[in-house]
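Colleague: Build the 3D model from these lines:
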Amino acid sequence: MENKKKVAFYTLGCKLNFSETSTIARNFNDEGFDRVDFEEVADIYVINTCSVTENADKQFKQVVKKAMKLNDKAFVAAIGCYAQLKPEELAAVDGVDLVLGATEKFKITDYINDLSKNDMGEVHSCEIAEADFYVGSYSIGDRTRAFLKVQDGCDYKCTYCTIPLARGISRSDALENVLQNAKEISAQNIREIVLTGVNIGDYGKGEFGNKKHEHTFLDLVQALDKVEGIERLRISSIEPNLLKNETIEFVSQSRTFVPHFHIPLQSGSNDILKAMKRRYLREVYTERVNKIREVMPHACIGVDVIVGFPGETDEHFLETYHFLNEMDISYLHVFTYSERDNTEAADMPGVVPANVRAKRSKMLRGLSVKKRRAFYESQLGSNRTVLFESENKEGYIHGFTENYVKVKTPWNPELVNTLQDIKLTKIDEDGSVRLEFIHKLVEA
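Modeller: Next up is the predicted model:
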């Protein structure tokens, strides 16, 4: 058994990628490979790529370099979104031996028979129309919470986005499979499951381009809420037009779903939303936020926003800024628009100069800091439940409350992966919140 080949993984991008990397790693395990950390010497390095921003493309090259430094004879495989969109480009990167597209990535162990280095990466990628089947995934063992994939692909045609080109049509896992995966996760003593996908609010479309919804997202949420052994469920990102009032009301009274929503806005200007081909206007967004605040005043609401989209004037940007400033939200994820090949937006007039994009991005990041601080301040003095993580960071252990307030307390290994009832007391210099334990900790 000493000759077990070692495999290491690196994931770029979203929670969905993490869930898929974890599933692929388990496949390697089943085939007799030994998983090691990416920082260690391995025989095979698998890099799960992302293509959402230009930065992700650059990061890929840096990760390959890192792998080659650790072992210049190692076999390097690239999978994921960037591998589907630009396979030849990745194959040409020095050190890359294998590039697998959207349909091939889950069969990676079938392609790794010969570990000798190639002069040029070998490409196996499909026409994206062939990506019409569904592979369920979840991440486990990587952290205290698990990412559970429930849906893949997207039928929307947002003008800036390459995801439909990289992942194909919208399709979902069968409800019984999702529930089975959730049971498997909870059996591993994992306290929190985060639902993930490309467009999870569209949950229920079957395989092979079946556009009929077998179930709705609300059906999924209601069924998961009944699974024994799960203590927390979190919805990751959900489109405002697909987040229905019934779902918001159900979460507000749910046993396991936490009061935390992440809802992409992308722009606070209706002109820009139309140019982006988003499927809602800002008025719908306002309605969703107001509904959440009505039934869950303490909920955390995160927002995605893109700055510097073609045609975004100073007036459009200020419209977005003021809209977000006045809205009762908790934090922002700010993306600087970057041109992607084969998207409509790449050919649109009104290109915003890079320095203007950077300035707008900085303004919104500043607004995010202000919003998060105000949200944390509003929570001081309240009683919450915290799930503690496993890392000792400079003598402190961190965790998140159900409504996504980041807390810290002096390191105590007994707290790892436990849920504790606490009171939020004060905001620390690093922005996290100090706490008092409501129940005295059990002595070792």
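Colleague: from here on, contacts and neighbour counts on C-alpha atoms
Modeller: OK.
Colleague: Can you give me the neighbour number for residue 62?
Modeller: For residue 62, the number of neighbouring residues by other CA atoms under 10 Å comes to 12.
Colleague: And the next helix or strand past the helix or strand hosting it?
Modeller: Assigned by DSSP states H and E, residue 62 belongs to helix 54-70. Once the chain leaves helix 54-70, the next helix or strand it forms, by DSSP H and E, is strand 75-80.
Colleague: what packs against that next one?
Modeller: Packing partners of strand 75-80 (3 or more CA pairs under 8 Å, 6 or more residues apart in numbering; DSSP states H and E): strand 44-49, strand 98-100.
Colleague: Relative to the whole chain's centre, how far out is it?
Modeller: 20 Å (CA atoms, centre = their mean, to the nearest Å).
Colleague: Which strands or helices does the helix or strand just after that strand pack on?
Modeller: Sequence order places helix 81-85 as the next helix or strand after strand 75-80, per DSSP H and E. Contact here means 3+ CA pairs under 8 Å, 6+ apart; on that basis helix 81-85 packs against strand 44-49, strand 98-100, helix 163-167.
Colleague: Which elements pack onto the second one?
Modeller: Going back to what we said before, that points to strand 98-100. Packed next to strand 98-100, using 3+ CA pairs under 8 Å, 6+ apart, are strand 75-80, helix 81-85, helix 87-91, strand 122-124.
Colleague: Tell me which residues are up against the following helix or strand past the last one.
Modeller: In the C-terminal direction, the helix or strand that comes right after strand 122-124 (DSSP H and E) is strand 145-149. If you take CA atoms under 8 Å, 6 or more residues apart in numbering as the criterion, strand 145-149 is touched by 15-16, 18-20, 136-140, 178, 181-182, 185, 190-197.
Colleague: Before we compare anything, build this one as well:
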Amino acid sequence: MNVDKKVAFYTLGCKLNFSETSTIARNFVNEGFERVEFEEKADVYVINTCSVTDNADKRFKTIVKSALKQNDSAFVIGIGCYAQLKPEELAAVDGVDLVLGATEKFNVTSYINDLEKNEIGEVHSCEIEDADFYVGSYSIGDRTRAFLKVQDGCDYKCTYCTIPLARGISRSDTLANVLKNAAEISAKGIKEIVLTGVNIGDYGKGEFGNKKHEHTFLELVQALDHVAGIHRLRISSIEPNLLKDETINFVANSNTFVPHFHIPLQSGSDTLLKKMKRRYLKKVYTSRVSEIKKTMPHACIGVDVIVGFPGETDELFLETYNYLSELDISYLHVFTYSERPNTEAVLMDGIVPKNVRTKRSKMLRGLSVKKRRAFYESQLGSQRTVLFESENKEGYIHGFTENYVKVKTPWDPALVNTLHEVTLTKIDEDGLVRFEFV
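Modeller: Next comes the predicted model:
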């Protein structure tokens, strides 16, 4: 039925979205579609949306326009977190034909009939309480690493966050299915797997109504360490209260898990952490960083932080800034707080003016540049293993060491998706690291 039909995808947001887009794309290919790049002419365009950043919501309209510029009669579909939260809003965007919610997106091909454009976007969206089953996914073929989804949804009630409204309760893949997916990835010659989910440290909670943990996150990590053919496993992001000493020590002595952690902090002020309803205070975060550095001095630690949360005075912001400045971390992901409907924070007093949020964000981004530079400098002279990526960027090939130092060398296609021992020698003007092969 779909022979000669082409489909293209655009993904906004997180690694989890990328893994789900890949799985949905494979479903299209199985139905006879040919997958093409988003910049090419296609019969169907699927846009996987995000609700975390304000910008991602607005970009949807721009992306729809660029799809219709390639083919004004193309069938345009919106899926993902924003499609679950605001389906009617997406359906009202000019040129959108179909909007699918959290559970429907995995059956997208069954909602397509004749690819005739609709007068008004059609919406199929469940109540989020019905998002009570788990669909495993992974991304492949896009890069030299694969994003493997192990968990979905979240039971936390952080006051700024819409993710539980967009993705439902915490639920996990079975250990057997995660291992099966990891073996499939390995069989395709991919060297690195990044574990992803909404709250992966909560791994092990079963289907709806079965909230007990079948397996712990530590058991997941231990089992994955034995997947044949995978050279590297990376934990994408894990809550500080769920990152246990046992996991840190296992990673330190693992065959394949790399010394790289991404741990959301959100604020360096206990006052704000309580307002955010985070499940830890600063003391816990500090102990996680020191435990990692004690067992793996060369480990890379990334931090998520939110600026401009309601009630963030100059003093509380400086408390965060100074805390991060003194902490032995490697880089920051800085998010500027933006109001979200149906969250507690949107009703809070102490709104921080937009221009102040922007200024604070700039200060923390500057701190991140200094932190990354200091971390890279600390690694010069050391021997590391680099996995090279597949893109030719202005005559250079890039790669990452196991502890997430980004390196560059003149383009050589023979290096793509290969691992090499190198000595890190110097930092280039663009901030990337040069090396010599060992």
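Colleague: Quantitatively, what TM-score do the chains reach?
Modeller: Laid over one another, the chains give 0.99 as their TM-score (TM-score structural alignment, normalised by the length of the second structure), with 438 aligned residues with a CA RMSD of 0.8 Å.
Colleague: Tabulate the helices and strands packed on strand 98-100 of the first structure in a markdown table, adding columns for distance to residue 160 of the first structure and mean neighbour count.
Modeller: Shown next, in a markdown table, are those (distance: least, CA to CA, whole Å; neighbours: other CA atoms under 10 Å):
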| stretch | distance to residue 160 of the first structure | mean neighbour count |
| --- | --- | --- |
| strand 75-80 | 19 | 28 |
| helix 81-85 | 14 | 27 |
| helix 87-91 | 20 | 20 |
| strand 122-124 | 26 | 19 |
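Colleague: Would you reformat these as a markdown table and include distance to residue 311 of the first structure?
Modeller: Listed next are these as a markdown table, based on distance: least, CA to CA, whole Å:
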| stretch | distance to residue 311 of the first structure |
| --- | --- |
| strand 75-80 | 31 |
| helix 81-85 | 26 |
| helix 87-91 | 30 |
| strand 122-124 | 37 |
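Colleague: mind checking which of those is nearest residue 267 of the first structure?
Modeller: Between residue 267 of the first structure and those, the tightest spacing by CA to CA is seen for helix 81-85, at 24.6 Å.
Colleague: Looking at the helices and strands packed on strand 98-100 of the first structure, which is nearest to residue 247 of the first structure?
Modeller: helix 81-85 (30.1 Å).
Colleague: To what extent does the closest one diverge from the second structure after superposition?
Modeller: For helix 81-85 of the first structure, the mean distance to aligned residues of the second structure following superposition is 0.2 Å (mean CA distance after the TM-score superposition for the first structure).
Colleague: same deal with stretch 54-70 of the first structure?
Modeller: Stretch 54-70 of the first structure, aligned to the second structure and superposed, deviates on average by 0.6 Å (mean CA distance after the TM-score superposition for the first structure).
Colleague: Give me the buried positions along that stretch.
Modeller: Applying a neighbour-count criterion of 16 or more other CA atoms under 10 Å, one finds 56-57, 60, 63-65, 67-68 buried in stretch 54-70 of the first structure.
Colleague: which one of the residues you listed is nearest residue 327 of the first structure?
Modeller: Comparing those against residue 327 of the first structure with CA to CA places residue 56 closest, at 30.5 Å.
Colleague: Quick check: that closest one vs residue 276 of the first structure, distance?
Modeller: As judged by CA to CA, to the nearest Å, residue 56 of the first structure and residue 276 of the first structure stand 22 Å apart.
Colleague: for the helices and strands packed on strand 75-80 of the first structure, which one sits closest to residue 209 of the first structure?
Modeller: With CA to CA as the yardstick, what comes closest out of those is strand 98-100 (22.1 Å).
Colleague: ok, how many other residues are close to the closest residue to residue 225 of the first structure other than its chain neighbours?
Modeller: Nearest residue to residue 225 of the first structure in three dimensions, chain neighbours excluded: residue 256, at 5.8 Å (CA to CA, 6 or more residues apart in numbering). Per other CA under 10 Å, the neighbour tally for residue 256 of the first structure reads 22.
Colleague: Residue 119 of the first structure too?
Modeller: 12.
Colleague: circling back to that earlier point, nearest to residue 296 of the first structure, out of the helices and strands packed on strand 98-100 of the first structure?
Modeller: For residue 296 of the first structure, the closest of those is helix 81-85, at 36.0 Å, according to CA to CA.
Colleague: List the contacts of that closest one.
Modeller: Contact with helix 81-85 of the first structure is made by 48-51, 57, 90, 99-102, 125-126, 128, 163, 165-167, as judged by CA under 8 Å, 6+ apart.
Colleague: Which stretches in the stretch 201-350 of the first structure count as strands?
Modeller: Secondary structure of the stretch 201-350 of the first structure (DSSP state E, counting those that start in this stretch): strands located at 232-235, 260-266, 300-307, 331-336.
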